[in-house]
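Undergrad: sequence first, then the predicted structure:
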Amino acid sequence: MHEILVLYYSHRGSVRALAEQIAAGIHQVPGAVARVRTVPPVSTVCEAIEDDIPADGPPYVEMEDLEACVGLALGSPTRFGNMAAPMKYFLDGLTAAWVNGVLEGKPACVFTSSASLHGGQESTLLSMMLPLFHHGMVVLGLPFSEGALSHTRSGGTPYGASHVAGADGGAVLTEDEIRLAQAQGRRLAQVALKLAEAR
């Protein structure tokens, strides 16, 4: 089985819900399995320390997860049109992985959630793509052959799966958001398997 890393940061649960649907899409592809991981929060208190294991949800990501995966789905909530600080902090610490080409040639995709429909989803997705390009990854979007992209009234963009959480931060995904997240997971897994077989 080839492992696809689904790595995310979620503050109120909606990005986690998307990650679960992307993982479900990955599992629909024979030969692929999702490895779901998260990143720890960051603090303005310099001495603050997180437990080694989160209180709930998947474990924190380790370098071995990046090395073992054949593809990566990266998710973060929107923060003023950009990825959240915990994801940026994690990515900023990947110099060794960059120098050693750990992610080079592997496919990747991105996903996000925002409070409003025009809350910066697309710019957040683009901001997450930039470090992936620097790592030499093959970045995938969602094609318009996914019909839900043309009629969704909630989340979903050609840059990646997304969710509109509303002001209350609701984590319940719409049918279109679920459909697009699973499609993105399937597409990532299909491309990852083809590239892995070609190596």
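TA: Received it, and whenever you're ready, just let me know what you need.
Undergrad: please count neighbours and contacts with C-alpha atoms only from this point.
TA: Noted.
Undergrad: report the contact partners of the spatially most central residue of the chain.
TA: Centroid-nearest residue in the chain, with CA atoms, centre = their mean: Leu74, separated by 2.3 Å. Contacts for Leu74 (CA atoms under 8 Å, 6 or more residues apart in numbering) come out as 6-8, 108-111, 128.
Undergrad: check which helix or strand covers it.
TA: According to DSSP states H and E, Leu74 maps onto strand 71-79.
Undergrad: second structure follows, compare the two:
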Amino acid sequence: MAPVLILYYSRHGATEQLARAIGVGVEAGGATAKIRTVPPISSDPDAEQPDDPAVGPPYVTLDDLTGCSALALGSPTRFGNMAAPVKHFLDSTSGLWLNGALINKPACVFTSTSSMHGGQESTLLSMMLPLIHHGMVIAGLPYSEPALHNTTTGGTPYGVTHLAANNVTTLSSEEKQLCHAQGKRLAELAGALTSMNIEKGKAV
């Protein structure tokens, strides 16, 4: 099975922590986690951002999207919406939309905020919209996950979240549990859909 792409943008590290915890769940679900990030947007049009794996995951390419079996997409909240670098990258994927490259691939979304009511759910929903346009299958978090009932920090049925109150980027116990559950569910769905496509003789 092709790797599960975990794609995120993180300014202060909280969203990156979610991405890495989801990756643990993906691996537990029997898939390979491929972690990538989107480059920041500079106010200087001539500025070039270094793509140095030594300081973090490599920047994502369109080939990473084409070659994945599933996608976990993450962004911090910006006024109840995804961050501009994530939107900028998604706006560059129209060629994949025209080719139907992402149709029927499962996807989930995740976010972090610095306040309890900082727009977590609206940000998650905003990230789902372009994925739905791509024909992806959205995977949320069912309430069968105990941590979804017990959390007093982050966690929603729309996708995993982190509450970074007072700039704390460390995930709570419940947030980690939900990240692992989300990643595992995504990997298992990718495996099931891949098997179905193989049985139907479709390319994967």
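TA: Great, that's in hand. Predicted model only: the values in this text are computed from it and were never measured.
Undergrad: what's the TM-score here?
TA: Here the superposed chains carry a TM-score of 0.96, computed using TM-score structural alignment, normalised by the length of structure 1; 197 aligned residues with a CA RMSD of 1.0 Å.
Undergrad: thinking again about what came up before, so of the contacts of Leu74 of structure 1, which ones are in helices?
TA: Judged by DSSP state H, the contacts of Leu74 of structure 1 include Met128 as members of helices.
Undergrad: what's the closest of the contacts of Leu74 of structure 1 to Val36 of structure 1?
TA: Compare each of the contacts of Leu74 of structure 1 with Val36 of structure 1 using CA to CA and the shortest gap goes to Val6, at 4.7 Å.
Undergrad: just give me the neighbour total for that closest one.
TA: 28 (other CA atoms under 10 Å).
Undergrad: before we move on, the earlier item: would you point out the most distant pair within the contacts of Leu74 of structure 1?
TA: Val6 and Met128 (13.7 Å).
Undergrad: grab the longest helix from structure 2 for me.
TA: Assigned via DSSP H, structure 2 shows its longest helix as helix 173-199.
Undergrad: so who does the residue nearest to Ser127 of structure 1 when sequence neighbours are not counted touch?
TA: Counting by CA to CA, 6 or more residues apart in numbering, Asn82 is the residue found nearest to Ser127 of structure 1 once chain neighbours are left out, at 6.0 Å. By CA under 8 Å, 6+ apart, the contact set of Asn82 of structure 1 is 120, 123-125, 127-128.
Undergrad: among these, who's most crowded?
TA: Leu125 (30 neighbours).
Undergrad: correct me if wrong: it contacts Pro158.
TA: No: Leu125 of structure 1 is beyond contact range of Pro158, at 9.9 Å (criterion: CA atoms under 8 Å).
Undergrad: how far away is Ala192 of structure 1 from Arg37 of structure 1?
TA: 18 Å (CA to CA, to the nearest Å).
Undergrad: can you check Val191 of structure 1 too?
TA: 21 Å.
Undergrad: next: Pro59 of structure 1.
TA: Distance, Pro59 of structure 1 to Arg37 of structure 1, by CA to CA: 5 Å.
Undergrad: now swap in Glu104 of structure 1 and tell me
TA: 20 Å.
Undergrad: between Ala192 and Arg37 of structure 1, which one's more packed in?
TA: Taking other CA under 10 Å, Ala192 of structure 1 and Arg37 do not tie; Ala192 has more neighbours (25 against 20).
Undergrad: quick one: residues contacting the counterpart of the more buried one in structure 2.
TA: Ala192 of structure 1 maps onto Ala190 in structure 2, with residues paired by TM-score structural alignment. Contacts for Ala190 of structure 2 (CA under 8 Å, 6+ apart) come out as 4, 69-70, 105-106.
Undergrad: do the same with His12 of structure 2
TA: Residues in contact with His12 of structure 2, defined by CA under 8 Å, 6+ apart, are Thr169.
Undergrad: make sure I have this right: it is in a strand.
TA: No: applying DSSP: H, G, I helix; E, B strand; the rest coil, one finds His12 of structure 2 to be coil, outside a strand.
Undergrad: can you find the partner of it in structure 1?
TA: Aligned partner of His12 of structure 2 by TM-score structural alignment: Arg12.
Undergrad: distance of that match from Leu18 of structure 1?
TA: According to CA to CA, Arg12 of structure 1 stands 12 Å off from Leu18 of structure 1.
Undergrad: do His2 of structure 1 as well
TA: Distance of His2 of structure 1 to Leu18 of structure 1, given as CA to CA: 21 Å.
Undergrad: can you check Glu67 of structure 1 too?
TA: Distance, Glu67 of structure 1 to Leu18 of structure 1, using CA to CA: 23 Å.
Undergrad: as a quick check, tell me the outermost residue of structure 1.
TA: Glu47 (28.5 Å).
Undergrad: and the gap between that one and Val61 of structure 1?
TA: In this view, Glu47 of structure 1 and Val61 of structure 1 are 21 Å apart by CA to CA.
Undergrad: now the strands for structure 1?
TA: Shown for structure 1, the strands assigned by DSSP state E span residues 2-8, 32-38, 71-79, 82-83, 107-114, 138-139, 160-164.
Undergrad: export the ones you listed to TSV and tack on distance to Gln184 of structure 1?
TA: Output for those, formatted as TSV (distance: least, CA to CA, whole Å):
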stretch	distance to Gln184 of structure 1
strand 2-8	11
strand 32-38	13
strand 71-79	9
strand 82-83	19
strand 107-114	8
strand 138-139	12
strand 160-164	7
